[in-house]
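K.L.:
below: sequence and its predicted model.
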Amino acid sequence: MSLLDDLADVGRAPGGGYARHGFDRAEAEMRDWFREQAGRRGLDVETDRNGNLWAWWGTPGPDALVTGSHLDSVPGGGAFDGPLGVISALEAVSRMDRPARPFAVIVFTEEEGGRFGVPCLGSRLLTGALAPDRARALRDADGVTLAEAAASAGVDPVHIGRDEEALSRIGTFVELHVEQGRGLDVPVGVGSTVIEHGRWRFSFMGEGNHAGTTVLGDRHDPMLPAAETVLATRRIASTVDARATVGRLVPHPGGTNVIPSTVDLWLDARGHSRDVVAELTGVAERAAAAEGCTLTVTEESYSGTVTFDPTLRDRLTDLLGAPELPTGAGHDAAVLAAHAPTAMLYVRNPTGISHAPEEFAEDTDIEAGVVALTRVLESLSR
């Protein structure tokens, strides 16, 4: 808990919660803290070509046992999402004997996608799931490209992309994370699956004009089809048992007395997500045409359903006597699952709230999570 307390004031958001995003000042402070804590435990920290941090216990090598998570947050996120996995990994190191196989604690860059819009950015680049040219061109809300942000943080954007050397070192990956729903009635669970999910940008283009002098019949207001799309999202998702959310909507130029010329909204859809997008696109196109506007839909990220390595999963459930837990939340472990055996441990969240300041875990459950992670790592390290 003292390690969580170390980070309590880093990146606090004005409206509550935290704002810690890839290559920004708050994340840099978090990363400096990680380097210092890893050094206290005798770990040697290196940064890979994509900005991910690796803290090695002894000599780096192939077939390594790797654990860790991320330190960034969504806008207004909670204190546990990401940092709990990193802190638990550091605490497990303090309790373990030196492993017989290569061992590392990793911190992935920009897992949440809170700055550049693509989740699991560090692991997607590492594995080649995200093309380097596309990544370099990503822009944040202020127009700063990922290439510019990475360079300012000391990561050469020329070299980002699939890293065969780093990827080949991962023999097994285990990630601990706070539960992001309310599916556990015991302190710790073992991950079974991550449902498919994606993010799409709906861009409505109309005609900017004066809010006071333009009569309603002369308007081509993109806000109207955008609003119809937002309302249709839940209706369509409910018919196919999906989870769909519009969490961000940006009008341009954004003046109170200005009819916007464009409106962008971002859809997060999970479970039957492409069915949702196909039907929603039809609704949005018809609404745009009725208002004399046009529409462009762009897929920004997509991940299919991931089933964690069954042999590793069963080993963990037997070792811990813990239940299996599916999730609708994406994780770096899910990205790595196509390249190495991966597993996840979840620590109970009694509020069931995540991606918000009310996210929580009891001290006793956090301790149970550390004990469970330590047991797992000791078992896998032999």
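P.N.:
Alright, I've got the coordinates.
K.L.:
going forward, measure contacts and count neighbours with C-alpha atoms only.
P.N.:
Will do.
K.L.:
show me the strands in the stretch 251-382 of the chain, by range?
P.N.:
Assigned by DSSP state E, counting those that start in this stretch, the strands in the stretch 251-382 of the chain fall at 258-259, 262-270, 294-303, 306-307, 324-327, 342-347.
K.L.:
CSV for those, including distance to Arg313 and mean neighbour count?
P.N.:
Supplementary listing: the strands of the stretch 251-382 of the chain in CSV, determined by distance: least, CA to CA, whole Å; neighbours: other CA atoms under 10 Å:
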stretch, distance to Arg313, mean neighbour count
strand 258-259, 54, 20
strand 262-270, 23, 23
strand 294-303, 20, 16
strand 306-307, 10, 18
strand 324-327, 8, 18
strand 342-347, 6, 27
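K.L.:
now these as CSV including distance to His177?
P.N.:
Converted to CSV, the strands of the stretch 251-382 of the chain look like this (distance: least, CA to CA, whole Å):
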stretch, distance to His177
strand 258-259, 43
strand 262-270, 19
strand 294-303, 19
strand 306-307, 16
strand 324-327, 11
strand 342-347, 5
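K.L.:
which one of these lies closest to Val276?
P.N.:
Val276 lies closest, by CA to CA, to one member of those: strand 262-270, at 7.3 Å.
K.L.:
the strands of the stretch 251-382 of the chain: which one's closest to Trp56?
P.N.:
Closest among the strands of the stretch 251-382 of the chain, using CA to CA: strand 342-347, at 18.5 Å.
K.L.:
quick one: contacts of the closest one?
P.N.:
172-179, 187-192, 308-309, 312-313, 333-334, 336, 361, 365-366, 369, 373 (CA atoms under 8 Å, 6 or more residues apart in numbering).
K.L.:
what about 6 Å?
P.N.:
By CA atoms under 6 Å, 6 or more residues apart in numbering, the surrounding residues in contact with strand 342-347 are 172-179, 187-191, 308-309, 369.
K.L.:
one more: stretch 325-338?
P.N.:
Cys120, Ser123, Val190, Gly191, Ser192, Thr193, Val194, Ile195.
K.L.:
and Met1, which of the strands of the stretch 251-382 of the chain is closest to it?
P.N.:
In terms of CA to CA, the element of the strands of the stretch 251-382 of the chain nearest to Met1 is strand 342-347, at 14.3 Å.
K.L.:
how far off centre is that closest one?
P.N.:
15 Å (CA atoms, centre = their mean, to the nearest Å).
K.L.:
need the helices for this protein, in chain order.
P.N.:
Secondary structure of the chain (DSSP state H): helices at 2-6, 25-40, 83-95, 121-127, 132-137, 146-152, 164-169, 223-239, 273-290, 310-320, 332-336, 363-381.
K.L.:
please identify which of those helices is closest to Ser261.
P.N.:
That would be helix 223-239 among those, by CA to CA, at 8.9 Å.
K.L.:
what packs against that closest one?
P.N.:
Under the contact definition 3 or more CA pairs under 6 Å, 6 or more residues apart in numbering; DSSP states H and E, helix 223-239 sits against helix 273-290.
K.L.:
here comes the other one, which I'd like you to weigh against the first:
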Amino acid sequence: MTAVKLLAEIAEIGRDPQRGGYSRPVFSAPELELRAWFTAAAAARGLDVEVDRNGALWAWLDAPHGEREEVVITGSHLDSVPGGGAYDGPLGVVSGLDALDRIKQRGHRLRRALAVVVFPEEEGSRYNQACLGSRLMVGELAPEKARALTDSAGVTFAELAARHGLDPERIGADPERMRSIAAFVELHVEQGKGLVHLDAPVAVATSILGHGRWQLRLEGEGNHAGTTPMDDRRDPVVAAAQIILAIREEAEKIPEARATIGNLIPVPGGTNVIASAVDMWMDVRHLDDAVVRRLVSAVETRAHQIAAAEGCRFTLAENSYSPTVTFDVALQQRMQELLPGAPLLPTGAGHDAGVLAAHVPSAMLFVRNPGGVSHAPAEHAGDADIEEGVQALVTVLEDLSR
């Protein structure tokens, strides 16, 4: 069954009637349904499925000798942002299954085992930790920090992991598994218009912008909306509005910088209540890690000034940071030789491949997104381009498995 047909099989899982698109946070009912679907789809192809200590799913096509050393892996994730598109993550998973199926059917003699991996909590939409599963595996995220993470309902990651069959005490770095990986190639829908401008269906990734997440908290004075005069308020929502504009102004001063407030929660959140606090989460990106830090520092300075003027208190805390990644140059060059029509393309979006790149040779393939929209319902990839992506992935995996 082709990648296009596999996508159709999961098209109704996790649809969000309020936001549009899909909402599939890690270990939610929709994401669990997708995990069960993946396990069954892999088993139907004769692949051996396992769950690792951090909750990642692995579907194996073993070489004749049966050893899982110097293995080549592909895959992506099945969780989504709130109201996300159908292709971000799932396209890489279904393309991996399709690719291994084709390699098996063609009777290609493997010298290295191949696997499709599904990493959990790539988007960080439940615990605000992007690439949580892959960062745990490589040792970039301390297990004690991961266990203590709390979602909006107050459920810790340790509690959630235990609820779904994982041992919270065993999550964390997996050096033995990391030593076994010879290469990781992640296929992903492009999250921009680069391939549209290049008029190509598939590209080889070169780099990922450095990016991080910060929590901004403003504390004021909760009060009655009807009885409190305008000149006697310490309103954190007013300060938050000014800070959001200041963030845009600071980012616009720096070429190619990106800064976004995508999540804002007033406390307690009543229409007739002056909020006592506001929590906001900021995403900042730039190719130069020092520029990211400089931009965050400028935002922090201005936010303190704005908060003080409104009689509020401001604090900033870093949730996560991923430095700029340049993918393995030798692997890039080899993929260009194998795929002579595929251009090179950088990206501003983070991926599990970016996490693994510091530890094993890693690469990415991008499939054209005709509208350039991602993290939204309008995200798309055409059937013909998906087929081109699978064929490119087969070519690369077959070569690496030799």
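P.N.:
Yep, it's here. Worth saying up front: this structure is predicted, and the values here are computed from it rather than measured.
K.L.:
could I get the TM-score for this pair?
P.N.:
After superposition, the two chains reach a TM-score (TM-score structural alignment, normalised by the length of the first structure) of 0.98; 382 aligned residues with a CA RMSD of 1.0 Å.
K.L.:
ok so, going back, let's have the contacts of stretch 325-338 of the first structure in a markdown table, adding neighbour count.
P.N.:
Output for these, formatted as a markdown table (neighbours: other CA atoms under 10 Å):
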| residue | neighbour count |
| --- | --- |
| Cys120 | 25 |
| Ser123 | 29 |
| Val190 | 23 |
| Gly191 | 26 |
| Ser192 | 21 |
| Thr193 | 21 |
| Val194 | 23 |
| Ile195 | 20 |
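K.L.:
among these, which are in strands?
P.N.:
In strands, defined here by DSSP state E, the members of the contacts of stretch 325-338 of the first structure are Val190, Gly191, Ser192, Thr193, Val194.
K.L.:
please say which position in the second structure the last one maps to.
P.N.:
Matched to the second structure by TM-score structural alignment, Val194 of the first structure sits across from Ile208.
K.L.:
for the residue nearest to the spatial centre of the first structure, which non-adjacent residue is spatially closest?
P.N.:
Geometric centre of the first structure, nearest residue: Glu112, 2.7 Å, by CA atoms, centre = their mean. Spatially, and ignoring its direct neighbours in sequence, Glu112 of the first structure is nearest to Pro119 (4.9 Å; CA to CA, 6 or more residues apart in numbering).
K.L.:
circling back to that earlier point, I'd like to know how far the residue nearest to the centre of the first structure sits from Ala19 of the first structure.
P.N.:
Distance of Glu112 of the first structure to Ala19 of the first structure, given as CA to CA, to the nearest Å: 11 Å.
K.L.:
related to what we said a few turns ago, looking at the contacts of strand 342-347 of the first structure, spot the one nearest Pro102 of the first structure.
P.N.:
Distances from Pro102 of the first structure to those, taken by CA to CA, are shortest for Thr172, at 10.5 Å.
K.L.:
so who does the aligned residue in the second structure for that closest one touch?
P.N.:
Per TM-score structural alignment, the equivalent position to Thr172 of the first structure in the second structure is Ala183. By CA under 6 Å, 6+ apart, Ala183 of the second structure lies in contact with Val72, Pro361, Ser362.
K.L.:
just to revisit the earlier point, could I get the contacts of stretch 325-338 of the first structure as a markdown table with distance to Pro60 of the first structure?
P.N.:
Converted to a markdown table, those look like this (distance: CA to CA, whole Å):
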| residue | distance to Pro60 of the first structure |
| --- | --- |
| Cys120 | 23 |
| Ser123 | 19 |
| Val190 | 27 |
| Gly191 | 27 |
| Ser192 | 29 |
| Thr193 | 30 |
| Val194 | 30 |
| Ile195 | 33 |
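K.L.:
picking up where we left off before, as JSON lines, the ones in strands among the contacts of stretch 325-338 of the first structure with distance to Leu380 of the first structure would be great.
P.N.:
Formatted as JSON lines, these follow (distance: CA to CA, whole Å):
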{"residue": "Val190", "distance to Leu380 of the first structure": "15"}
{"residue": "Gly191", "distance to Leu380 of the first structure": "17"}
{"residue": "Ser192", "distance to Leu380 of the first structure": "18"}
{"residue": "Thr193", "distance to Leu380 of the first structure": "21"}
{"residue": "Val194", "distance to Leu380 of the first structure": "23"}
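K.L.:
how about the strands of the stretch 251-382 of the first structure, which one is nearest Gly208 of the first structure?
P.N.:
strand 258-259 (5.1 Å).
K.L.:
what's Pro253 of the first structure aligned with over in the second structure?
P.N.:
In the second structure, the residue paired with Pro253 of the first structure is Pro268, using TM-score structural alignment.
K.L.:
that should have said Ala227 of the first structure, apologies.
P.N.:
Ala227 of the first structure maps onto Ala241 in the second structure, with residues paired by TM-score structural alignment.
K.L.:
run a quick neighbour tally on the aligned partner of Ala244 of the first structure in the second structure.
P.N.:
Structural correspondence for Ala244 of the first structure with respect to the second structure (TM-score structural alignment): Ala259. Each residue near Ala259 of the second structure was counted by other CA atoms under 10 Å, and the total is 24.
K.L.:
next one: Asp328 of the second structure
P.N.:
18.
K.L.:
ditto for His339 of the first structure
P.N.:
His339 of the first structure has 14 nearby residues by other CA under 10 Å.
K.L.:
ok, the match of Ala244 of the first structure to Val185 of the second structure distance?
P.N.:
Ala259 of the second structure is 28 Å from Val185 of the second structure, by CA to CA.
K.L.:
what's the answer for Asn223 of the second structure, then?
P.N.:
54 Å.
K.L.:
got it, and Gln391 of the second structure?
P.N.:
13 Å.
K.L.:
more crowded one of those two?
P.N.:
A count of neighbours by other CA under 10 Å puts Val185 above the other of Gln391 of the second structure and Val185, at 24 against 17.
K.L.:
now do the contacts for the more buried one.
P.N.:
So Val185 of the second structure contacts Thr74, Ser362, Ala363, Met364 (CA under 6 Å, 6+ apart).
K.L.:
what residue of the first structure matches up with the first one?
P.N.:
When the first structure is aligned by TM-score structural alignment, Thr74 of the second structure is paired with Thr67.
K.L.:
what about its match, how many neighbours?
P.N.:
When neighbours are counted by other CA under 10 Å, Thr67 of the first structure comes out with 30.
K.L.:
do Val202 of the second structure as well
P.N.:
The burial count for Val202 of the second structure: 29, using other CA under 10 Å.
K.L.:
for it, which non-adjacent residue is closest in space?
P.N.:
Using CA to CA, 6+ apart, the nearest residue to Val202 of the second structure is Val367, at 4.7 Å.
K.L.:
matching that neighbour against the first structure, which residue comes up?
P.N.:
Checking TM-score structural alignment: Val367 of the second structure goes with Val347.
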